[in-house]
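>>> predicted model and sequence follow; I will ask about them next.
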Amino acid sequence: MDSKIVDLKGQPRKDAPPPVSDFWFAQVDVRLGRIEFMVSRLEWQIWLIVCGCAGLLIFEIVKALSGDHL
């Protein structure tokens, strides 16, 4: 059983440096994040415009049905 015991020396593991493409992917992620933020903001603005127009349309329909003319 002694022949299976191996003496291990503690040496720090040397990791390979990250590939250069990691920087490029980080830049792409940042730009895609900005694009997603702008698209979501635009989506909220469009929904606000649509809801505002729908509200005005409802007011006009109610005014026309009630017979109240200005």
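Yep, it's here.
>>> rest of the way, CA atoms for contacts and neighbours
Noted.
>>> please identify the helix or strand for residue 61.
Per DSSP states H and E, residue 61 falls inside helix 21-66.
>>> what number of residues lie near residue 54?
For residue 54, the neighbour count with other Cα atoms under 10 Å is 12.
>>> residue 23 too?
Using other Cα under 10 Å: residue 23 sits among 11 other residues.
>>> same question, residue 65
9.
>>> now do residue 63
13.
>>> for comparison:
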Amino acid sequence: MNIQKLIAILILGVIMVSSSIYFVQKSNNVEMSQFNYQQVSSSDDCYGPGAPCSSNDQCCSGSCNQRPRSWLAQCS
């Protein structure tokens, strides 16, 4: 095998590994951003907009949007 092919394969390998690491980190950030929510008041057991919920009484204002799947429900 000549040196040019070896270098080309090495460069392609580095590009593939670095791009897959980038996309894995990006997908983790998307998942984590769903859970970045604020608790409006520490004395109450209610959550602000964007918080995961299972019933309307968990949300301080608005309602619990049940989206297509119940585990994706969030306060609005």
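All right, it came through fine. Values in this document were obtained by computation on a predicted structure and should not be read as measured data.
>>> what's the TM between chain one and chain two?
After superposition, the two chains reach a TM-score of 0.53 (TM-score structural alignment, normalised by the length of structure 1), with 45 aligned residues with a Cα RMSD of 2.5 Å.
>>> what do we get in structure 2 for residue 28 of structure 1?
Counting by TM-score structural alignment, residue 28 of structure 1 corresponds to residue 7 in structure 2.
>>> quick one: that match from residue 14 of structure 2, how far?
Distance of residue 7 of structure 2 to residue 14 of structure 2, computed by Cα to Cα, to the nearest Å: 11 Å.
>>> repeat for residue 65 of structure 2
43 Å.
>>> the two: which has the busier surroundings?
residue 65 (19 against 10).
>>> my guess is the more buried one contacts residue 74, does it?
Yes: applying Cα atoms under 8 Å, one finds residue 65 of structure 2 in contact with residue 74, separated by 5.4 Å.
>>> contacts only, for residue 56 of structure 1.
For residue 56 of structure 1, the contact set (Cα atoms under 8 Å, 6 or more residues apart in numbering) is empty.
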